[in-house]
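In: Pasting the sequence and the predicted coordinates here, then a few questions.
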Amino acid sequence: MYRLDISRLREIAARHGDASPAAIARRTEIAESSVYRILSGRSQPDLISALRLAKTYRTTVEELMELVQADAERVPA
């Protein structure tokens, strides 16, 4: 399973001068409320938003995502 790597997105956005959620929203044309939810970890970007983030910041969707192990796949300690 994949999820957005929030710290990576923040780092890439900051390199483009977008240090705040409002700046990310303006540049990507993603609703500001959605950007706040995404950056707080309360939601994941939909495909269109992920593509907008990648295109805007000249990267790939794969670069913005991280592979995480699903709960069902975890082996008990």
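Out: The structure has been received and is ready for your questions. Residues are numbered from 1 along each chain as shown.
In: contacts and neighbour counts: CA atoms only from here.
Out: Noted.
In: Residue 3 is in what secondary structure piece?
Out: Per DSSP states H and E, residue 3 falls inside strand 2-4.
In: residue contacts, residue 22?
Out: By C-alpha atoms under 8 Å, 6 or more residues apart in numbering, residue 22 lies in contact with 32, 35.
In: Then residue 24?
Out: Going by C-alpha under 8 Å, 6+ apart, residue 24 touches 13, 18, 30, 35.
In: one more structure, for comparison:
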Amino acid sequence: MPVLRLNRAALIKHARRHGDESAAAISRTTGVPESTLSALLSGQRAPAMPTLVALASPYGLASDDLLKVRP
């Protein structure tokens, strides 16, 4: 069954365009705790919708821009 995961590359690409070069900077910009961000970036956790919105909004993205499907 397919699993939704955070599209790490898309988040990092857009964060860097906005000057956020580290997980700490992304956390400050989005309000998502670093521990949650770390779990999402490593694939240990699937993103919840409120978290996706928090990660996407500051970078001008839609939530689905940060999703990818893993088989």
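Out: Arrived safely, thanks for sending. Everything quoted here is computed from the prediction, not taken from an experiment.
In: And the helix ranked longest in structure 2, how far out from the chain middle?
Out: Longest helix in structure 2, counting residues (DSSP state H): helix 8-17. On the basis of C-alpha atoms, centre = their mean, to the nearest Å, helix 8-17 of structure 2 sits 8 Å off its chain's mean C-alpha point.
In: mean deviation of that helix from structure 1?
Out: Here the mean offset of helix 8-17 of structure 2 against structure 1 after fitting is 0.9 Å, by mean C-alpha distance after the TM-score superposition for structure 1.
In: would you turn the contacts of residue 24 of structure 1 into CSV with distance to residue 63 of structure 1 and secondary structure?
Out: Formatted as CSV, the contacts of residue 24 of structure 1 follow (distance: C-alpha to C-alpha, whole Å; DSSP: H, G, I helix; E, B strand; the rest coil):
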residue, distance to residue 63 of structure 1, secondary structure
13, 13, helix
18, 18, coil
30, 19, coil
35, 18, helix
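In: Among the residues you listed, which one has the most neighbours?
Out: Highest neighbour count within those, by other C-alpha atoms under 10 Å: residue 35, with 24 neighbours.
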